[in-house]
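Visitor: compute the structure for the input listed below.
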Amino acid sequence: MLQSGYLNFFNVNKCGLYRISRSEAQGLDLAETFAHLKKWVDERNFDATNPWDPKTHRNKPACYAHKITRHGKTGDFLLTLWKGESDKQGPLYGISVNPDGTVDEAIKQTQVNSKKPTIWGRPCYYWVIPEINCVASIKFENSRCDSAMFQEWVSGCMNYRVDLPEYKKVETVTGLVRIQFPEVREDNGLQYKHIYSFDMSLKTISTGAAKLTDLARSVTHIIRRETVSIKSVDQRRGWAKLFKRFEVPFVSAEDQTSRRVELRVEAKPTLEEIKEIIDQHAAEHDAPGWEDTGFITDKSGKTVWAGSFRISENISVDDQGKAIIDSENLFRKILENRDRYISPIIKDNALAATGTDS
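Guide: I've put the predicted structure just below:
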């Protein structure tokens, strides 16, 4: 069956070893990081790829590496991570672990008939593109996207699990990991300790793009949509906190938990302010939904939504009758359309560098 999904692209803001007060990475860039992660995952059983102990880190979802594939020609990686979940929001999938550490194919919860240890969850797909310093999440109906979990998994593995023979790891009494080069690399003879960091943010178009510049000239109103709880006092700042004070007519007496609300305000934001609003929306919402921010223009009166400035693509993949999409099949489909997917990123990166539209 053909499964439809979408790709959201992320800028990699940080990846590598950093010294305090220095913004340039001193090693372990995107390609190096994921080469290390692939080697580490390939040498371990599936259930040993969760970087943190779930008993002592209950605030973190369990995250395992199902498979990491690298394409030799492009240098791209595709990661299929497994987010451990037990909620009932959609079907759960199980991966059974054999006594020798190998795993069976993922199956739906309703199909389980095995006494083998089973790890319940859903797949998460990430396409890592060192050439353009980007990561794309791939979301299907039966998969998850959790960018915070992905970043924590990468950092957790690199800091605490992955062997780095070319470096020296030092763990402080508070549990922080500092990484040193084995040889002296500084003129003053000191060996500086570095911190491994991995940070990314959803990619939106640059301020120099004609579409954004044209919007800034014609905005008359800003629209903000939110889902507001009326069951408990809302602690958020601003108008949402006051919503509970007002009676809402024509609503069901049975529905007393939340309301979808929309606020429209006259405004004339600058280009930089519009970009800030768009970036903030992207940081808070990595999937389409009711909660959104929009701009009304004087040209047509139509609403231009912040999400339309996110760089994203659609994808369709045959699941081949399997419970989850096979990673090799997915990677093959991505690579077939790679040029089309990354050309807007390359164009926008060039635009950001020059500040002019082409």
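Visitor: contacts and neighbour counts: CA atoms only from here.
Guide: OK.
Visitor: was I right about Ile119 contacting Lys108?
Guide: No: when contacts are counted by C-alpha atoms under 8 Å, Ile119 is not listed as touching Lys108 (11.7 Å).
Visitor: out of the two, which sits in the busier spot?
Guide: Ile119 (21 against 17; other C-alpha atoms under 10 Å).
Visitor: can you tell me the SS state at that one?
Guide: strand (DSSP: H, G, I helix; E, B strand; the rest coil).
Visitor: same question for Val128.
Guide: strand.
Visitor: these two touch, right, it and Arg70?
Guide: No: at 9.3 Å, Val128 does not count as touching Arg70 under the criterion of C-alpha under 8 Å.
Visitor: the more surrounded of these two?
Guide: Val128 (24 against 17).
Visitor: what about the closest residue to the more buried one other than its chain neighbours, which helix or strand?
Guide: In space, and not counting its chain neighbours, Val128 is closest to Val135: 4.5 Å by C-alpha to C-alpha, 6 or more residues apart in numbering. For Val135, the host element (DSSP states H and E) is strand 134-139.
Visitor: Val265 now?
Guide: strand 258-266.
Visitor: how far away is Leu335 from Ile195?
Guide: As for Leu335, its distance to Ile195 is 33 Å (criterion: C-alpha to C-alpha, to the nearest Å).
Visitor: mind listing what's buried in the strand holding Val265?
Guide: Using 16 or more other C-alpha atoms under 10 Å as the test for burial, strand 258-266 gives Arg259.
Visitor: so which elements touch that strand?
Guide: When contacts are defined as 3 or more C-alpha pairs under 8 Å, 6 or more residues apart in numbering; DSSP states H and E, strand 258-266 sits against strand 219-229.
Visitor: and the strand it packs on with strand 258-266, angle?
Guide: Put simply, strand 219-229 runs at 160 degrees to strand 258-266, going by axes from the mean of the first three to the mean of the last three C-alpha atoms, to 10 degrees.
Visitor: right, and the helix or strand after strand 219-229?
Guide: helix 239-242.
Visitor: measure how buried the closest residue to Ile222 other than its chain neighbours is and give me the count.
Guide: Nearest-residue entry for Ile222: Phe295, 4.7 Å, with adjacent residues in sequence omitted and distances by C-alpha to C-alpha, 6+ apart. Phe295: 26 surrounding residues under other C-alpha under 10 Å.
Visitor: to compare against the first, here's another:
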Amino acid sequence: MRTALVIGTGLIGTSAALALSGRGVRVHLTDHDPSRAQTAAALGAGTDEAPGGPVDLAVVAVPPARVAETVAGAQRRGLARGYLDVASVKGGPRRELEALGGDLTAYLGTHPMAGRERSGPLAATADLFEGRPWVLTPTAATETEVLNLALELVSLCRAVPVVMDADAHDRAVALVSHTPQLLSSLVAARLEDADETAVRLCGQGIRDVTRIAASDPAMWIDILSANPGPVAEILSAVASDLEETVRALRALESADEEKRHGGAAGIEDVLRRGNTGRERVPGKHGAAPAAYESVTVLIGDQPGQLAKIFADAGRAGVNIEDVRIEHATGQQAGLIQLMVEPAAAPGLTAALREKGWSIRQ
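Guide: Sure thing, here's the model as predicted:
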């Protein structure tokens, strides 16, 4: 691939353009808002000048509802040898493209499983896709050349290709991406009118659950409008679980011991099912999640503190598998949880204590 055209210079389009430009591909940028393409060009993502002829690959990075018309229009103008989109829904746009008379042989629907809470070209990074799954949904009609161009794009972006059926992809992302977004927003919405005293008690749990609730509503309306059925089915199942959980909690208020026992059993059931489901989430390098042990350390909110604790752990010969930080409310300090292999925890604890760190049990 020597040349590419990125149509749509938001977070995903600009990030792909930055990755391609950084690896020697000449990238042309266009957007319905010329100022966004100019911003992306200023960031080093390519040029906002129109290509002089057909490019090798056109990357369509527009909302799902606009994918089909954008691809069809680009094909009519002969802008590229191959066309792919990076929208988060795959089945509907492909059927719409077919209905518009688009050339399915030169088109491939894809979806990089990466993103951020922020949007727009200024949020883009060249390493956004590194190590992340990038779904490809070829069909029997897809030309080999187009599939190879898509695989080259994924490789240049340092992502991991995953081949799926388009409709299976849409059901999967409804479960692992679209429903979590709505549930996060539903929990965060409870905070809108909450008493300030309650909000000041927010800890890491509520921060974890509501992190993605900061996402752009307009973007998510576009996504959910393109995949409403699968998301509604999952939310319906969640609603049934919620109803059962509410009944179980009400039973715990009862003076009847048998009802309280049944309520506790109902709560335990959903918690245990949650444990089982969480264990299926891939861990480090895609393997089954390991049972790490946490070494919790009090850390000041000053420059260099994180670097110092990581250096001290490195000198102790301990590999940090994961990190979590819980900031203290109203204080210039917090707790950092260093996740390590269980066998390494005692040695790390002793080494950090020797260096003067305050270990919390």
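Visitor: how close are the two chains, by TM-score?
Guide: TM-score for the superposed pair, counting by TM-score structural alignment, normalised by the length of the first structure: 0.23. Supporting figures: 141 aligned residues with a C-alpha RMSD of 6.8 Å.
Visitor: circling back to that earlier point, was I right to think the residue nearest to Val128 of the first structure contacts Ile129?
Guide: Yes: counting by C-alpha under 8 Å, Val135 of the first structure touches Ile129, with 5.9 Å between them.
Visitor: the more surrounded of those two?
Guide: Shown here are Val135 of the first structure and Ile129; by other C-alpha under 10 Å, Val135 has more neighbours (26 against 19).
Visitor: next, find the distance separating that one from Arg122 of the first structure.
Guide: Taking C-alpha to C-alpha, one finds Val135 of the first structure at 20 Å from Arg122 of the first structure.
Visitor: counting contacts, what elements does the strand or helix carrying His169 of the second structure pack onto?
Guide: His169 of the second structure belongs to helix 166-173 when assigned by DSSP H and E. If you count contacts as 3+ C-alpha pairs under 8 Å, 6+ apart, helix 166-173 of the second structure packs onto helix 91-99, helix 228-252.
Visitor: any chance of these in CSV, plus distance to Leu186 of the second structure and mean neighbour count?
Guide: Formatted as CSV, these follow (distance: least, C-alpha to C-alpha, whole Å; neighbours: other C-alpha atoms under 10 Å):
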stretch, distance to Leu186 of the second structure, mean neighbour count
helix 91-99, 26, 17
helix 228-252, 12, 15
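Visitor: the stretch 51-200 of the second structure: helices as residue ranges?
Guide: Under the criterion DSSP state H, counting those that start in this stretch, the stretch 51-200 of the second structure contains helices at 64-76, 91-99, 144-156, 166-173, 179-189, 196-199.
Visitor: with respect to Asp222 of the second structure, which of the ones you listed lies nearest?
Guide: In terms of C-alpha to C-alpha, the element of the helices of the stretch 51-200 of the second structure nearest to Asp222 of the second structure is helix 64-76, at 6.7 Å.
Visitor: packing partners for that closest one?
Guide: So helix 64-76 of the second structure, by 3+ C-alpha pairs under 8 Å, 6+ apart, packs with strand 55-60, strand 80-85, helix 91-99, helix 217-226.
Visitor: quick one: buried residues of that helix?
Guide: 64-65, 67-68, 70-72, 74-75.
Visitor: go on, stretch 218-230 of the first structure?
Guide: 218-223, 225-226, 228-230.
Visitor: between those, which sits nearest Leu17 of the first structure?
Guide: Nearest member of these to Leu17 of the first structure, counting by C-alpha to C-alpha, is Glu226, at 38.6 Å.
Visitor: quick check: that closest one touching Arg264?
Guide: No: Glu226 of the first structure is beyond contact range of Arg264, at 11.8 Å (criterion: C-alpha under 8 Å).
Visitor: between the helix or strand following the strand holding Val135 of the first structure and strand 134-139, how many degrees?
Guide: Sequence order places helix 147-156 as the next helix or strand after strand 134-139 of the first structure, per DSSP H and E. Inter-element angle recorded for helix 147-156 of the first structure and strand 134-139: 130 degrees (by the same axes, to 10 degrees).
Visitor: buried set for stretch 120-133 of the first structure?
Guide: 120-130, 133.
Visitor: give me the distance between Ala311 of the second structure and Ala333 of the second structure.
Guide: 19 Å.
Visitor: sorry, that was for Met219 of the second structure
Guide: Taken as C-alpha to C-alpha, the span from Met219 of the second structure to Ala333 of the second structure is 35 Å.
Visitor: who's more crowded, these two?
Guide: Ala333 (15 against 12).
Visitor: for whichever helix in the first structure runs longest, buried residues please.
Guide: Longest helix in the first structure, counting residues (DSSP state H): helix 338-354. For helix 338-354 of the first structure, the neighbour count (16+ other C-alpha under 10 Å) marks 341-342, 345, 348, 351-352 as buried.
Visitor: next, the angle strand 134-139 makes with that helix.
Guide: Using the same axes, to 10 degrees: helix 338-354 of the first structure against strand 134-139 is 130 degrees.
Visitor: what's helix 338-354 of the first structure packed up against?
Guide: Using 3+ C-alpha pairs under 8 Å, 6+ apart: helix 338-354 of the first structure touches no other helix or strand.
Visitor: how much space separates the closest residue to Leu78 of the first structure other than its chain neighbours from Val170 of the first structure?
Guide: Spatial nearest neighbour of Leu78 of the first structure, excluding adjacent residues (C-alpha to C-alpha, 6+ apart): Trp127 at 4.6 Å. Using C-alpha to C-alpha, Trp127 of the first structure is found at 31 Å from Val170 of the first structure.
Visitor: and if you look at Tyr125 of the first structure?
Guide: 32 Å.
Visitor: repeat for Phe9 of the first structure
Guide: Phe9 of the first structure is 34 Å from Val170 of the first structure, by C-alpha to C-alpha.
Visitor: ok, those two, which is more surrounded?
Guide: The residue with more neighbours, out of Phe9 of the first structure and Val170, is Phe9; 27 against 15, by other C-alpha under 10 Å.
Visitor: for the helix or strand the more buried one falls within, list every residue counted as buried.
Guide: Secondary structure from DSSP H and E places Phe9 of the first structure in strand 2-18. By 16+ other C-alpha under 10 Å, the buried positions in strand 2-18 of the first structure come out as 5-12, 14-18.
Visitor: between helix 147-156 and it, find me the angle.
Guide: Using the same axes, to 10 degrees: strand 2-18 of the first structure against helix 147-156 is 40 degrees.
Visitor: other SSEs contacting strand 2-18 of the first structure?
Guide: Going by 3+ C-alpha pairs under 8 Å, 6+ apart, strand 2-18 of the first structure lies up against helix 30-42, strand 134-139, strand 193-202, strand 312-318.
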